[in-house]
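please find the sequence and the predicted model below.
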Amino acid sequence: MKSVLGVVLAASAVMGAGAGASAGAVGPEVGVGLEAGVGPEVGVEADLAHHGHVSLWDGRVGVWLVSENHGPSDLSQATVRLAFSEPMAGGQELPTACLWSSDRVVSCRTGELRAAGGVGELALDLRTAGLPDELTVEITTAWRDGAAADRNPGNDRHRVLVLATGDPYVF
């Protein structure tokens, strides 16, 4: 099981059609779109959902994440935030669609998510700074490009307790 999971987690991020955006950019630039009358259209709605699993073993954390848009509006991209209760080891490279926000937080672009079927996938294989027996991962949508509303925010916010057993904890 661990070897299959390791192969899956070692895969690079597959980020949908929106992956052509600039590397490392995970959200709007500061100050852009804040002028009066500029910004998301009133009434634009996208229902983002994040699902997958997290595993912890021998000081390694594996995350496999699928982001979906249940509509009704398309999104050119969104940002998902993964916050870990334990610090990660320094010097680790992330997929080009992701960046370190701190030693405990990774933020990643989803790529384009079309309404009712747009899917972005992400696989991370990270080293923890120590050898924790457990950790918590919080998965949230940090930004939705052009969408002012998500009437079902519960499916894009998860808190997962992961024990160092190597087992996948599903969210």
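Everything's here; your move.

please make it C-alpha for all contacts and neighbour counts, starting now.
Noted.

surely A147 and L48 touch.
No. When contacts are counted by Cα atoms under 8 Å, A147 is not listed as touching L48 (10.1 Å).

okay, these two: which has more neighbours?
Ranked by neighbour count (other Cα atoms under 10 Å), A147 and L48 place L48 first, with 29 against 21.

would you verify that that one is located in a helix?
No. Per DSSP: H, G, I helix; E, B strand; the rest coil, L48 lies outside any helix segment and is strand.

and it, how far from G62?
Counting by Cα to Cα, to the nearest Å, the gap from L48 to G62 is 22 Å.

ok, second structure coming up, stack it against the first:
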Amino acid sequence: MRGLRVLAVWGAVVVGLAGGGTAVAVGGPEADLAYHGAASMSGGRVDVRFTPRNHGPAAVPDATVRLRWSEPLVDRQTLPDGCARAEERVVLCRVGALAADEVGERVEMRVRLLGVPSEVLLEIDTVWNGGTVDRNRENDRQRVLVLDSGDEYYF
């Protein structure tokens, strides 16, 4: 079952990136995706949790979010269902379908960084939005600097 979820994530990304870069539709229905949550780091472990939301007006048939760290991740990671390692510093997570004005399921993960850096920059953005147009890209692109303090940093 996990293999099918990983394939679904990769299928959405392949379709979304066929034109290169981030998948943003030009003439589809309009939807406004947003991600809000928190991240903390201690001893090279980063805990991230966020909730996707579609502010509408249209539904999003499927979405995938990209989490990119400024530091490489260790090779072996235990990721939540629907998430897959894409690159040395990137994890992709399938958010799934979101009706207009709907909050999706919260995504929670712990990743381990290679080494024990004093800080890491985490960038979150939509890589696939199911063919919808998102004219407000500011709230689905988040950047948060996380210090190795154990404190939570909100985005």
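That came through, no problem. Please read these numbers as outputs of a predicted model, since none were measured by experiment.

now what about the TM-score between them?
Overlay of the two chains. TM-score (TM-score structural alignment, normalised by the length of the second structure): 0.85; 145 aligned residues with a Cα RMSD of 2.3 Å.

looking at the first structure, name the residue matched to H36 of the second structure.
When the first structure is aligned by TM-score structural alignment, the residue opposite H36 of the second structure is H51.

quick check: most distant residue from the centroid of the second structure.
Computed with Cα atoms, centre = their mean, the residue of the second structure farthest from its C-alpha average is G27, at 23.5 Å.

check contacts around that one.
132-133 (Cα atoms under 8 Å, 6 or more residues apart in numbering).

now do the SS call for the counterpart of it in the first structure.
Using TM-score structural alignment, the partner of G27 of the second structure in the first structure is V42. For V42 of the first structure, the assignment made with three-state DSSP gives coil.

tell me how far the residue nearest to the spatial centre of the first structure lies from A89 of the first structure.
Closest residue to the average C-alpha location of the first structure: V80 at 3.5 Å, with Cα atoms, centre = their mean. According to Cα to Cα, V80 of the first structure and A89 of the first structure sit 21 Å apart.

can you check G71 of the first structure too?
Counting by Cα to Cα - G71 of the first structure and A89 of the first structure are separated by 37 Å.

looking at these two now, which is surrounded by more residues?
G71 (19 against 15).

which helix or which strand is home to the more buried one?
Assessed by DSSP states H and E, G71 of the first structure sits inside strand 60-72.

what do you get for H36 of the second structure?
strand 33-42.

likewise for L9 of the first structure?
helix 2-10.

list the buried residues in stretch 111-123 of the first structure.
111-116, 118-123 (16 or more other Cα atoms under 10 Å).

now, those residues that are in strands?
118-123 (DSSP state E).

ok, those vs E93 of the first structure, which is closest?
Each of those was checked against E93 of the first structure using Cα to Cα; the closest is A123, at 12.7 Å.
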